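# my questions are about this predicted structure, shown below with the sequence.
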Amino acid sequence: MTDMSTGVTRRALLGAFAATAVSAAPFFPGVTAYARGSGDIRRLRMHSGRTGESIDIIYWIDGKYIPEALREINHFSRDWRNNEVHQIDTRTIDIMAATAQILRVNEPYMLLSGFRSQATNRMLRARSRNVAQNSLHLTGRAADVRLRSRSVSEMARAAAACGAGGVGRYSRSDFVHVDCGPVRTWGS
């Protein structure tokens, strides 16, 4: 299945997960079963410095998304300025989880920005020329994240290796933008 607006396929994302499972074999016990799809799980760990909240959640098991877990991720990724909640695209969630797998990290992402309301996006655009008018954050299709244990370059390379969306490097601000839009990279 391909999302015609983005060119992202489920197969590309599943391939990223399969590749990370195989490449992680020395570090994960029982990886053979994981690579076969038996007992396959996807997990996301994040912390928000803005709200003080943390999430460590399994959101996908054996080929099925867990609706309750997705609702928790949606709430966690809300626009913290006005508490507006929006559905986060599962492809963006999958890209973040696959990137963490590729990096072999257990630490939570620091979520800087998930969903953004129109009002928040307008305010941020007034302050910075680096905020897109039609940002994918407005539709729950993007996230800005950082990891203490990995550089922006390492994170960006891992996210780009997923081959499933946009990856922006913001080295001066110490974060990486990931989205499920067209495959592209930018920044330094």
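Alright, I've got the coordinates.
# C-alpha from now on. contacts and neighbour counts both.
OK.
# and the residue sitting furthest away from the middle of the chain, helix, strand or coil?
The outermost residue of the chain, judged against the average C-alpha position, is A126 (25.7 Å), by CA atoms, centre = their mean. Put simply, A126 is helix when judged by DSSP: H, G, I helix; E, B strand; the rest coil.
# how much space between the residue nearest to the spatial centre of the chain and G187?
By CA atoms, centre = their mean, the chain has its centre lying nearest to M96, at 2.7 Å. Note on M96: its distance to G187, by CA to CA, to the nearest Å, is 18 Å.
# same thing with T20?
If you go by CA to CA, the gap between T20 and G187 works out to 25 Å.
# okay, pairing it with this:
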Amino acid sequence: MTEISSTGISRRGVLLAFAATAVAAAPTFSNAAGFLRGAGDIRRIRLVSPRTGERLDTIYWIEGDYLKEAVREISLFMRDWRTNQVKNIDIRTIDIMAASHNLLDVSEPYTLLSGYRSAQTNAMLRSRSNGVARNSLHMVGEAADLRLGSRSVSQIYRAGVACGGGGVGRYSGSNFVHMDCGPVRTWGR
């Protein structure tokens, strides 16, 4: 389906090249709702995993199109690192994470503490903590636990809430914020 021009360059390749140079010039959006409605021409996510040592900095959406390869790369990155199982991460969760990050006006990547969790991992974590839900949205690829070194839990929480796209939980004692694409709700302190 990719169109190749007489020069051998695909339309997608040209868009990616332009997007890579445009990222630095991309505007900071004054509200996440506009961003989620498509106010931006590109969407980018930056993540680092302290568990695996991996880093991810990718553009996953250009001019209304999700880039399947980038979304797969995000899902692989957000895998259950304990079991190495991969689940497709819901693009709505990725959008909420990206919009929140954009509102915070930082270039620092999110530290991903937990993305997808297998049922086994969730049960193990649940046996160790009363803060883990039995039917966690992590188990269906719809949630992420995140932190930033340069922003407080309260700042990240407020950015997530401003998106109005799902659940946002504040875990100040553990220094992270939960974001998911489930029903809009908030919790924690």
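Good, I have the coordinates. Just so it is clear, the model here is predicted, and its values are computed rather than measured.
# you'd agree the residue nearest to the centre of the first structure is in a helix?
Yes. M96 of the first structure forms part of a helix when assessed by three-state DSSP.
# do I have it right that it meets C180?
No. The criterion here is CA atoms under 8 Å, and M96 of the first structure misses it with C180 at 10.1 Å.
# show me the helices in the first structure, by range?
10-23, 31-36, 67-76, 90-103, 118-127, 152-161 (DSSP state H).
# need those in JSON lines (columns: distance to S171 of the first structure).
Output for those, formatted as JSON lines (distance: least, CA to CA, whole Å):
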{"stretch": "helix 10-23", "distance to S171 of the first structure": "25"}
{"stretch": "helix 31-36", "distance to S171 of the first structure": "34"}
{"stretch": "helix 67-76", "distance to S171 of the first structure": "25"}
{"stretch": "helix 90-103", "distance to S171 of the first structure": "17"}
{"stretch": "helix 118-127", "distance to S171 of the first structure": "19"}
{"stretch": "helix 152-161", "distance to S171 of the first structure": "6"}
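# of those, which is nearest N82 of the first structure?
helix 118-127 (8.4 Å; CA to CA).
# give the aligned range of the closest one in the second structure.
The alignment of helix 118-127 of the first structure onto the second structure (TM-score structural alignment) covers residues 119-128.
# so for that stretch, what gets flagged as buried?
Across stretch 119-128 of the second structure, burial judged by 16 or more other CA atoms under 10 Å covers 121-123, 125.
# ditto for stretch 171-187 of the first structure
Applying 16+ other CA under 10 Å to stretch 171-187 of the first structure flags 175-183, 185 as buried.
# what is the most widely separated pair among those?
F175 and P182 (19.7 Å).
# got the contact list for H101 of the second structure?
By CA atoms under 8 Å, 6 or more residues apart in numbering, the contact set of H101 of the second structure is 110, 156, 159.
# scan those and report the most crowded one.
If you count neighbours using other CA atoms under 10 Å, the busiest of the contacts of H101 of the second structure is I156, which has 25 neighbours.
# residue contacts, the counterpart of it in the first structure?
With the correspondence set by TM-score structural alignment, I156 of the second structure lines up against M155 in the first structure. By CA under 8 Å, 6+ apart, the contact list for M155 of the first structure reads 99, 103, 147, 176.
# what's the local residue count around the spatially closest residue to H177 of the first structure that is not a sequence neighbour?
Once flanking residues are discounted, H177 of the first structure sits nearest to D144: 4.3 Å by CA to CA, 6 or more residues apart in numbering. Using other CA under 10 Å, D144 of the first structure has 23 other residues around it.
# you'd agree D144 of the first structure is up against D174?
No. The criterion here is CA under 8 Å, and D144 of the first structure misses it with D174 at 9.9 Å.
# residue boundaries of the strands in the second structure?
Using DSSP state E, the strands found in the second structure span residues 42-48, 55-62, 65-66, 110-114, 143-147, 167-171, 176-180, 185-188.
# ok, which of those comes nearest I74 of the second structure?
The nearest among the strands of the second structure, by CA to CA, is strand 55-62 at 7.7 Å.
# have a look at how far, on average, that closest one is from the first structure.
Superposed on the first structure, strand 55-62 of the second structure shows a mean distance to its aligned partners of 0.2 Å (mean CA distance after the TM-score superposition for the first structure).
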